[in-house]
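Engineer: Predicted structure and sequence below. I'll ask about it afterward.
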Amino acid sequence: MIAQFVDDHQNTWDELLPEMTLAINSSVSETTGFSPAFLLQGREPTLSLENQSTCDGPISG
């Protein structure tokens, strides 16, 4: 996976390592059925998009 990615980004591959790390750690293994992040931490990583509210206005309540 990394070799294929570096092939397309010869000069900037090191700048994209955080994205590669996230992709590898959050992908579910066919063998275990879990992601590496889940196996190491006991939970799936919370992505920044999951933390954002989708509400357009103030919440009343």
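Structural biologist: In hand now; what should we look at?
Engineer: going forward, measure contacts and count neighbours with C-alpha atoms only.
Structural biologist: Noted.
Engineer: count of residues packed around the closest residue to Ile24 other than its chain neighbours?
Structural biologist: Leaving out its chain neighbours, the residue that sits closest to Ile24 by C-alpha to C-alpha, 6 or more residues apart in numbering is Pro36, at 7.7 Å. Number of residues near Pro36 (other C-alpha atoms under 10 Å) recorded here: 18.
Engineer: another structure for you, compare them:
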Amino acid sequence: MSTSLTLPVCSCCNKHIMPNDKCVKFMCPECGAVLVWRCQSCREAARTYTCPTCKFSGP
């Protein structure tokens, strides 16, 4: 039996987030419709993400 694992992707840099990475996930603070993932590197550098639904940008 084969199982496939889908890894989340950072909303800023588009890199895959591994299971033990220090990342955060949260719903878009503006519309609440999109789950935003941020890797440790993007969080520390305060890189901007943009919600694909409402176009809200945040650090």
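Structural biologist: Received, thanks. These numbers were taken from a predicted model, which means no experiment stands behind them.
Engineer: Would you pull the TM-score for this pair?
Structural biologist: Counting by TM-score structural alignment, normalised by the length of structure 2, the TM-score of this superposition works out to 0.25. Behind it: 28 aligned residues with a C-alpha RMSD of 3.4 Å.
Engineer: ok, the residue nearest to Ile24 of structure 1 to Asp8 of structure 1 distance?
Structural biologist: 25 Å (C-alpha to C-alpha, to the nearest Å).
Engineer: Output the longest helix belonging to structure 1.
Structural biologist: Assignment by DSSP state H gives helix 17-26 as the longest helix of structure 1.
Engineer: quick revisit: verify the contact between the residue nearest to Ile24 of structure 1 and Ser26 for me.
Structural biologist: Yes. Using C-alpha atoms under 8 Å, Pro36 of structure 1 is in contact with Ser26, at 6.7 Å.
Engineer: Against which helices or strands is the longest helix of structure 1 packed?
Structural biologist: helix 36-41 (3 or more C-alpha pairs under 8 Å, 6 or more residues apart in numbering; DSSP states H and E).
Engineer: And the helix it packs on, what does it pack against?
Structural biologist: Judged by 3+ C-alpha pairs under 8 Å, 6+ apart, helix 36-41 of structure 1 is in contact with helix 17-26.
Engineer: Now do the buried residues in the helix it packs on.
Structural biologist: If you call a residue buried by 16 or more other C-alpha atoms under 10 Å, then helix 17-26 of structure 1 has these buried ones: 20, 24-26.
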